[in-house]
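>>> only geometry, no sequence info:
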């Protein structure tokens, strides 16, 4: 059960953030509206929110998931893999210390983006990507072990379709995984029930289960119907302006 979440409002310079896609320039007004709807969905799922002000130093700062890994047993500040985002973990630290007085940190030369980290029960998948390197993965795995978690790595550097591991995977109820076709046959996931997302709806794989609700990006009818047939309660949210900067549902909050 999640009880809290930390979010950061998008700033007026949000459109200056990093992106690999060409989906157009985000509307700031619509970005704020979609962020507010996301916050409402978390509240309706039972979470108390800490909503931080926009940080004009970091256009990507609203994607707080990349700045820390948060478990019931503790939290660790990451070291984002894009140089322009290195200050974001330091900026989130005061808000995290209100809940976790003792914080571990990923140290150079390690890099870790939270978007590459997928928890599945007591096991954590760590994506090796353009943003998370082997040094960072080893540090994180050691820290996870001290908290009673196993860890394994999944190298996604050969997949041009996703930036982070969680761009193509979501864990629902501990054992069931949503997976894009490119990841569905990966041996790392062999022990889990797998739901393969249609290639045309790949963005929908970045879903988030928050207590008894699964948050799903609007516009993925096949996946929505499949999840409802499996018994999930869905909350579909417009995510168009975050998709323009490679962002998804999981990116916008730290949940614990």
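The structure has been received and is ready for your questions. Quick caveat: nothing in here was measured; it's all calculated off a predicted structure.
>>> From here on, just use CA atoms for contacts and neighbour counts.
Will do.
>>> Any figure for the gap between residue 208 and residue 188?
Residue 208 is 20 Å from residue 188, where distance means CA to CA, to the nearest Å.
>>> When these two are compared, which one has more neighbours?
Neighbours per residue (other CA atoms under 10 Å) separate residue 208 from residue 188, with residue 208 holding more: 22 against 13.
>>> who are the neighbours in contact with residue 101?
Residues in contact with residue 101 (CA atoms under 8 Å, 6 or more residues apart in numbering): none are found.
>>> Confirm it sits in a strand?
No - Residue 101 is assigned coil when assessed by DSSP: H, G, I helix; E, B strand; the rest coil, not a strand.
>>> right, and residue 208 touches residue 167 too?
No - with contact defined as CA atoms under 8 Å, residue 208 does not count as touching residue 167 (11.3 Å).
>>> shared neighbours of those two, anything?
Residues touching both residue 208 and residue 167 (CA under 8 Å, 6+ apart): none.
>>> Helices along the stretch 51-200 of the chain, start to end?
87-97, 134-146, 181-184 (DSSP state H, counting those that start in this stretch).
>>> Between those helices, which one is closest to residue 241.
Proximity to residue 241 (CA to CA) singles out helix 87-97 among the helices of the stretch 51-200 of the chain, at 20.5 Å.
>>> Okay, buried residues for that closest one please.
The neighbour-count check on helix 87-97 (16 or more other CA atoms under 10 Å) flags 88, 89, 91, 92, 93, 96 as buried.
>>> same question, stretch 149-158
Buried residues in stretch 149-158, defined by neighbour count with 16+ other CA under 10 Å: 149, 150, 151, 153, 154, 155, 156, 157.
>>> what does that stretch contact?
With CA under 8 Å, 6+ apart as the test, stretch 149-158 has contacts from 122-130, 137, 141, 144-145, 162, 164-165, 188.
>>> just the buried members of those?
Among these, those classed as buried by 16+ other CA under 10 Å are 123-130, 137, 141, 144, 162, 164-165.
>>> would you turn the residues you listed into CSV with distance to residue 254?
Below are the buried ones among the contacts of stretch 149-158 laid out as CSV (distance: CA to CA, whole Å):
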residue, distance to residue 254
123, 18
124, 16
125, 17
126, 17
127, 18
128, 21
129, 21
130, 21
137, 19
141, 19
144, 17
162, 21
164, 16
165, 16
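>>> Presented hereafter is structure B, for comparison with structure A:
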């Protein structure tokens, strides 16, 4: 187990979070292939995630539907989509991204709103609903994707925070690669 994995496990244990470890050496599951909408999971089948990994995720989250989506191009599912708010999927405009969205729409009983951005990588953003701030969206900068930023600016009910990804992208990294969002209330003192 890597030092980073051990540190994450320790942090989650300290937060009294339930930890499920993948014991099947044939299973692969990359966090960049897991899109949780708040209602269900979409799991991208890519070079980094296989069907067995998706099955293990489904076993761990039995209260949620889990659907798989082929990732035909790009590193993983979140290379061209992410959640931009409750019920809002941010999606790239490329043909592979739009095909994946169509599959997600066909597999879901829920109808999601969509925000289509011109650049697939710009669709990788981070949504948070913060108690004192409301809807907050971390997204790419104007220097990186000026046309996509114009689309984000249409989200009038969001606090928009541009975050540079210029260095991380050199290693196939994106904004969601650098985050672990945990919905945990502070204990009352």
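Okay, I see it. Predicted model, so just to flag it, every value in this text is computed and none were measured.
>>> can you redo the helices of the stretch 51-200 of structure 1 as TSV with distance to residue 71 of structure 1?
Shown next, in TSV, are these (distance: least, CA to CA, whole Å):
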stretch	distance to residue 71 of structure 1
helix 87-97	12
helix 134-146	9
helix 181-184	25
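>>> correct me, but residue 26 of structure 2 touches residue 51?
No - with contact defined as CA under 8 Å, residue 26 of structure 2 does not count as touching residue 51 (9.8 Å).
>>> Tell me which of those two has more neighbours.
Per other CA under 10 Å, whichever of residue 26 of structure 2 and residue 51 has more neighbours is residue 51, with 17 against 10.
>>> Could you find the counterpart of the more buried one in structure 1?
Matched to structure 1 by TM-score structural alignment, residue 51 of structure 2 sits across from residue 134.
>>> Skip the chain neighbours and tell me the closest residue to that match.
residue 128 (6.7 Å; CA to CA, 6 or more residues apart in numbering).
>>> Okay, the one you found and residue 36 of structure 1: tell me how far apart.
Residue 128 of structure 1 is 32 Å from residue 36 of structure 1, by CA to CA.
>>> Next up, the contacts around residue 73 of structure 2.
With CA under 8 Å, 6+ apart, residue 73 of structure 2 has these contacts: residue 96.
>>> To clarify, my last question referred to residue 39 of structure 1.
Residue 39 of structure 1 sits next to residue 49 when contact means CA under 8 Å, 6+ apart.
>>> After alignment, which residue of structure 2 pairs with residue 220 of structure 1?
Under TM-score structural alignment, residue 220 of structure 1 pairs with residue 145 in structure 2.
>>> For residue 103 of structure 2, see how far away its match is.
Separation of residue 145 of structure 2 from residue 103 of structure 2 (CA to CA) stands at 26 Å.
>>> Please apply the same query to residue 64 of structure 2.
Distance, residue 64 of structure 2 to residue 103 of structure 2, by CA to CA: 18 Å.
>>> try residue 160 of structure 2
Residue 160 of structure 2 is 29 Å from residue 103 of structure 2, where distance means CA to CA.
>>> who's more crowded, those two?
Applying other CA under 10 Å to residue 160 of structure 2 and residue 103 shows that residue 160 carries more neighbours, namely 18 against 15.
>>> The more buried one should be in a strand, yeah?
Yes - judged by three-state DSSP, residue 160 of structure 2 forms part of a strand.
>>> contacting residues for the aligned residue in structure 1 for it?
Mapped onto structure 1 by TM-score structural alignment, residue 160 of structure 2 lines up with residue 234. Listed by CA under 8 Å, 6+ apart, the contact partners of residue 234 of structure 1 are 213, 214, 215, 216, 224, 227, 228.
>>> From the chain's centroid, how far away is the longest helix that structure 1 contains?
Longest helix of structure 1, by residue count under DSSP state H: helix 28-44. Relative to the centre of its chain, helix 28-44 of structure 1 is centred 16 Å away, using CA atoms, centre = their mean, to the nearest Å.
>>> what comes up buried for it?
Quick answer for helix 28-44 of structure 1 (16+ other CA under 10 Å): 28, 31, 32, 34, 35, 38, 39, 41, 42.
>>> How about stretch 125-139 of structure 2?
Within stretch 125-139 of structure 2, the residues scored as buried using 16+ other CA under 10 Å are 125, 126, 127, 128, 135, 136, 137, 138, 139.
>>> What of stretch 162-176 of structure 1?
Within stretch 162-176 of structure 1, the residues that count as buried by 16+ other CA under 10 Å are 162-172, 175-176.
>>> Could you tell me the end-to-end distance of it?
Start-to-end span of stretch 162-176 of structure 1 (CA to CA) is 20 Å.
>>> ok, now stretch 27-46 of structure 2?
12 Å.
>>> now do stretch 150-162 of structure 2
12 Å.
>>> And the strands in structure 2?
34-36, 40-45, 65-70, 81-85, 88-92, 113-117, 126-130, 134-139, 158-162 (DSSP state E).
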